[in-house]
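S.K.: Here's a sequence, model it:
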Amino acid sequence: MKDSGNAQIVALTDQQADDLTALRHNSDIFLYGVFPVTASLLLLIWFVRWFYHTFIEGGL
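M.R.: The predicted structure is shown next:
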């Protein structure tokens, strides 16, 4: 599909710009805060379970 070159530039209103800024801020919180913490906790839980099943439970 070729671009017809008839794209219209739309100016954002102040409310839309504020909403976009808030959305960007919330996505940054998730991307750089919630996601890494959750991933590291899941990895830690997986490691503890692996360690327990491999060394503690296997040694009994």
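S.K.: switch to C-alpha atoms for all contacts and neighbour counts from now on
M.R.: Fine.
S.K.: which residues in the protein form strands?
M.R.: Counting by DSSP state E, the chain has no strands to list.
S.K.: List the residues that contact Thr38.
M.R.: Residues in contact with Thr38 (C-alpha atoms under 8 Å, 6 or more residues apart in numbering): none are found.
S.K.: Val37: neighbour count?
M.R.: 13 (other C-alpha atoms under 10 Å).
S.K.: Alongside the first, I'd like the structure of this one:
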Amino acid sequence: MTMHGHRSAVHDNEIRKERDAYEAENSQKQARLKEEVDKHREHERESRESQKYESEEKE
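M.R.: Alright, predicted model coming up:
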């Protein structure tokens, strides 16, 4: 392999590692956001149910 070919391969490997790290970080962020959204939806559902039961008790 020529010196230029070696440098190019090393550079490609560095870029690939950076991209993989970036994608892994984004994947973790997406998982955390999905978890937060799911918790929020569950909380809202529970809130609606409790309001429904409270209004039924008042009647």
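S.K.: how many neighbours does Ser40 of structure 1 have?
M.R.: Counted with other C-alpha under 10 Å, Ser40 of structure 1 comes out at 11.
S.K.: Residue in structure 2 paired with it?
M.R.: Matched to structure 2 by TM-score structural alignment, Ser40 of structure 1 sits across from Arg32.
S.K.: ok, its match to Asn26 of structure 2 distance?
M.R.: 10 Å (C-alpha to C-alpha, to the nearest Å).
S.K.: And for Glu35 of structure 2?
M.R.: 14 Å.
S.K.: can you check Asp20 of structure 2 too?
M.R.: The gap separating Asp20 of structure 2 from Asn26 of structure 2 is 10 Å, by C-alpha to C-alpha.
S.K.: for Glu42 of structure 2, same thing?
M.R.: From Glu42 of structure 2 across to Asn26 of structure 2, the span is 24 Å (C-alpha to C-alpha).
S.K.: No further queries at this time; thank you.
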